[in-house]
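**Q** Return a 3D structure for these sequence lines:
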Amino acid sequence: MARPPLPIGAWGKISRKEVEPGIWRAMARFRDFDGKTRQVERRVPGKNGAAAERALVAELLDRANSVGADVTRESRLSAIVPLWWAEQDDKNLADRTRDRYTDVVDNHIIPGVGNLRMREATVPAMDRFLKTLGTSSGKATAKHAKSILSGILGLAVRHGALDSNPLRDVSPVRTASKAVRALTVDEARALRAGLQIWQEGKNAAGRARPQDLLDVIDVMLATGCRIGEAMALRWSDIDLASTPATATINGTVIFAKGQGLKWQAHPKSEGSRLTYSLPAFARDMLFRRSTEVVRNPYDVVFPSAAGTLRDPSNYRKQWNKAREDLGFTWVTPHTFRKSVGTILANSSGIDAAAAQLGHSSTAITSRHYVERSLAAPDHAEILQAFGATGDG
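**A** Below you'll find the model as predicted:
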């Protein structure tokens, strides 16, 4: 009769044998995570094989832990978080994403449900936690926590500690969605003209205003890139000699905890690493800057006044003052990205807009980056058929 298979992560009887003078082998059958049973052995010098057996047991325990024997229904959620973090380390997370994960895990998930055992991580428990978190810390935080918890408990499912992921059945965390508002062509022209004049003036203290707010905006209007990506644009990323001129988004400027402002060697998403053909107004602006601006050690096109990386947050503060004076108080740096998405969707289709913005799905573009038109398509001639008279 065939022997019944060992459970996953279990091993059979250990045997010892002296294979050479003073060299002992300990061996046992072990059933791996792929369901295959293998012979595992360790050879160690010794008098009677005890050391070889101890080495084998240590190896078998390590292999058993690697297939989930350390995650059970009695494991606390907080004990699984390090395993989840180990999986994230393989994903090359952006620094800001990692900081956000850390904040939500350390300040909300661990204090809120970290002491629950896996058998206690039920749909009602998770639903109650997320609703409470949404009330106390905001729906956006609750939505982020739900995503992270789904990953943590999904890991528990893969290790056999849960039969299914309870996050699949909790109530959706609904956040209020704002209608997309983008600049029309006429508004963009008026804003650019007004900003050009505004930059030439002085502030209330008689000091010169920032001279390059418009230049940064022109890069965003020419590409659809984000403000951090515009600040990270380097002269080495630009080819003004080609026809048309091009600019490649290769990174972004972020503020990382413990590190300060840094140039991140990839944009927000891998899909955003794109080479853009530049319209003439952006090409001409960059050519002018290439002859006027003093180069800096970072090679960025838009450095700070001190020649260092420029903080996107500082740019936003400067822009907030300008927009108040110009009467465009609703316009943020992200509005320019939405304006690019809207004009391309209306002229070339949603696929073209999604490709320009580096989105993996047109649904993202349509929902968050294209202003909805309130005018229905002109089908008056077709619909006239309902009101036609006579036999025709």
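**Q** Please make it C-alpha for all contacts and neighbour counts, starting now.
**A** Will do.
**Q** need the strands for this protein, in chain order.
**A** 15-20, 23-31, 37-45, 238-239, 246-248, 252-256, 260-264, 275-277 (DSSP state E).
**Q** wait, which of the ones you listed is closest to K143?
**A** The minimum distance between K143 and these falls on strand 252-256, with 22.6 Å, by CA to CA.
**Q** how many other residues sit next to the residue lying closest to T248 once chain neighbours are set aside?
**A** Once flanking residues are discounted, T248 sits nearest to T275: 4.0 Å by CA to CA, 6 or more residues apart in numbering. Close neighbours of T275, defined as other CA atoms under 10 Å, add up to 15.
**Q** Does T275 touch A247 like I think?
**A** Yes. Here T275 lies in contact with A247, judged by CA atoms under 8 Å, at a distance of 5.6 Å.
**Q** Return the residues in contact with the closest residue to R25 other than its chain neighbours.
**A** Nearest in space to R25, with sequence neighbours left out and distances taken as CA to CA, 6+ apart, is R43 at 4.4 Å. Contacts for R43 (CA atoms under 8 Å, 6 or more residues apart in numbering) come out as I23, W24, R25, A26, A52.
**Q** Quick check: the first one vs R42, distance?
**A** Put plainly, it is I23. To R42, I23 is 10 Å away according to CA to CA, to the nearest Å.
**Q** what's the answer for the fourth one, then?
**A** Here the distance between A26 and R42 works out to 5 Å (CA to CA).
**Q** I'd like the structure of this one too, to check against the first:
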Amino acid sequence: MARPPLPLGTWGAITRAQTAPGQWRARAKYRDWDGRTRTVERFGASGAKAEAALKVALRDRARPAAAPADVTRDTNLADLGTIWLDTKRRQNLAPKTIELYEQTIRTHVTPAVGELRVGEVTIGGLERFLDTKTGTVKKRCRLALSGMMGIAAKHDAVDRNLVRDTTPAAVQRKKPRAISAAELTILRARVAAYAGTHGGDGKPTGPPRAVDLPELFEVFIGTGGRINEVLPLEWSDVLWDSNQVVLNRTKGGENMLVLTLPQFAIDALKVQRARMLPGGLVFPSRAGTARLAANVRRQLREARKYVVRDARGKADGPAGMFEWVTPHSFRRTVATVLAEELGEERAAGQLGHSGPDVTRAHYIERKAVAPDSSAELQRRLAPSPPFTHPK
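**A** Here you go, the predicted model:
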């Protein structure tokens, strides 16, 4: 019965032989990656040295030649991170996503493990590095390292992606929360009171703040658009005849999304147009340039705690009641309302998602009140005769 072949990338017993005074040969059969078994030998001043040299040669031979990207066991993680980032830039990813990946490599991965070579990476070493991170930072570092070591594995620089054997980051996903109608009324009043004032006490200490902040937020509420989709809006994107607006997408999928606006959003755009601000942007900065998302987020943080009082001096609520509200909260609110009224497919379509799964997981608030199924339960499960209390 024929002896079974060696597994690919392995070798048989090593034999030693003295070939001359002071010279030894170590030899072994090695099954190459093309399936052929070849003899590999190395020489040394002693049998032990010859065998040690042979083992190094066999180990290196077990790593097939690198792919054109030139990723080998000697590639350091800093260079591998650059290669991984290049592959991500060629994909249809949002600029913000690429920016986060670059920041993760630059700020966390490269300073800590960038000098390590691919062949030196171990599960324990990866685990120790990831243990120095928490939350979303740990999750991003693990994602980046997994992508990097995945490239190394595809180029046969390592046997497998070792990052997959590390402990995943425990990130608690927040449940989507929508703004209720009552909360939205209070928030609108706070934004309106905040807009155009100069300081927290209303005294003129500088140029007035964004007077068009209420109109900007009405467009957020009327579209469900992301902040970086709404801020670059130009008047040429507003289709007055059909009450529609064209959003330029910041994430994957179609580059544009045409949305039909509710009347309150159309009214807000008309108010903004009447201001006759220079340039083609709908909501420009004071300098006439595109508004920065960071500035709008800061203004919302200030406006949401701007307490409004009635004629008798009664506050509309605590200053911190909207501490959880961000520009993305309007997007979740739109998704929740549409899902309740028209179904999850319509909500996903409004947000530009290809299907309702992402919308359901990240945007639609789940209510604690179950739908009224009492009639069906009564019809199918009621006792006969009807249940009565004993007298």
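**Q** What's the TM-score once they're superposed?
**A** The pair, once superposed, lands on a TM-score of 0.70 when counted by TM-score structural alignment, normalised by the length of structure 2; 306 aligned residues with a CA RMSD of 2.8 Å.
**Q** picking that back up, map the residue nearest to T248 of structure 1 across to structure 2 for me.
**A** Aligned by TM-score structural alignment, T275 of structure 1 pairs with V258 of structure 2.
**Q** residues in contact with that match?
**A** By CA under 8 Å, 6+ apart, the residues touching V258 of structure 2 are Q244, V245, V246, L247.
**Q** how about the helices in the stretch 251-392 of structure 1?
**A** Secondary structure of the stretch 251-392 of structure 1 (DSSP state H, counting those that start in this stretch): helices at 280-292, 312-326, 333-348, 350-357, 362-368, 380-383.
**Q** and the shortest one, which stretch of structure 2?
**A** Helix 380-383 of structure 1 corresponds to residues 374-377 in structure 2, going by TM-score structural alignment.
**Q** Check how far the matching stretch sits from its aligned residues in structure 1, on average.
**A** Taken over the aligned residues, the distance from stretch 374-377 of structure 2 to structure 1 averages 2.6 Å (mean CA distance after the TM-score superposition for structure 1).
**Q** Please state the offset of that stretch from the chain centre?
**A** With CA atoms, centre = their mean, to the nearest Å as the basis, stretch 374-377 of structure 2 stands 43 Å off its chain's centre.
**Q** Stretch 83-97 of structure 2 now?
**A** Using CA atoms, centre = their mean, the distance between the centre of stretch 83-97 of structure 2 and that of its chain works out at 12 Å.
**Q** Spell out for me which residue occupies the centre of structure 2.
**A** Closest to where the C-alpha atoms of structure 2 average out (CA atoms, centre = their mean) is T97, at 6.4 Å.
**Q** What's that one aligned with over in structure 1?
**A** By TM-score structural alignment, T97 of structure 2 lines up with T97.
**Q** And L281 of structure 2, by the same measure?
**A** Using TM-score structural alignment, L281 of structure 2 sits opposite V300 in structure 1.
**Q** now its match, nearest residue through space, not along the chain?
**A** Nearest non-adjacent residue to V300 of structure 1, counting by CA to CA, 6+ apart: R234, 4.0 Å away.
**Q** Let me see the ranges of the helices in the stretch 51-200 of structure 2.
**A** Applying DSSP H, counting those that start in this stretch to the stretch 51-200 of structure 2 gives helices spanning 77-89, 95-104, 110-113, 123-131, 135-154, 181-194.
**Q** returning to what we had before: how much space between the residue nearest to T248 of structure 1 and W85 of structure 1?
**A** 33 Å.
**Q** before we move on, what about S15 of structure 1?
**A** Here S15 of structure 1 is placed at a distance of 38 Å from W85 of structure 1 (CA to CA).
**Q** Go ahead and build a PyMOL selection from the buried members of the contacts of V258 of structure 2.
**A** Here is the PyMOL command that picks out the buried ones among those, judged by 16 or more other CA atoms under 10 Å:
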select buried, resi 244+245+246+247
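**Q** any chance of the contacts of V258 of structure 2 in CSV, with distance to R360 of structure 2 too?
**A** Listed next are those as CSV, based on distance: CA to CA, whole Å:
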residue, distance to R360 of structure 2
Q244, 25
V245, 25
V246, 24
L247, 22
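**Q** Out of the contacts of V258 of structure 2, the closest to N228 of structure 2 would be?
**A** Using CA to CA, these come closest to N228 of structure 2 at L247, 9.6 Å.
**Q** what residue of structure 1 matches up with that closest one?
**A** L247 of structure 2 maps onto I249 in structure 1, by TM-score structural alignment.
**Q** residues contacting its match?
**A** C225, E229, A232, L233, D237, P267, S272, R273, L274, T275.
**Q** A247 of structure 1 versus the second one, what's the distance?
**A** According to CA to CA, E229 of structure 1 stands 11 Å off from A247 of structure 1.
**Q** Would you mind listing the residues touching both of A26 and R42 of structure 1?
**A** Counting by CA under 8 Å, 6+ apart, the contacts common to A26 of structure 1 and R42 are A52, E53, L56.
**Q** count of residues packed around the nearest residue to the second one once chain neighbours are set aside?
**A** Put plainly, it is E53 of structure 1. Nearest residue to E53 of structure 1, sequence neighbours excluded (CA to CA, 6+ apart): A26, at 5.2 Å. Residues lying near A26 of structure 1 (other CA under 10 Å) number 24.
**Q** which residues touch A26 of structure 1?
**A** Applying CA under 8 Å, 6+ apart, the residues near A26 of structure 1 are I14, S15, R16, K17, E41, R42, R43, G49, A52, E53, L56.
**Q** now with 7 Å?
**A** Residues counted as contacts of A26 of structure 1 (CA atoms under 7 Å, 6 or more residues apart in numbering) are I14, S15, R16, K17, E41, R42, R43, A52, E53, L56.
**Q** Ok, R177 of structure 2 next?
**A** By CA under 7 Å, 6+ apart, the contact set of R177 of structure 2 is R332, E365.
**Q** what about 6 Å?
**A** E365 (CA atoms under 6 Å, 6 or more residues apart in numbering).
**Q** Looking for the alignment partner of it in structure 1.
**A** Per TM-score structural alignment, R177 of structure 2 is aligned with R181.
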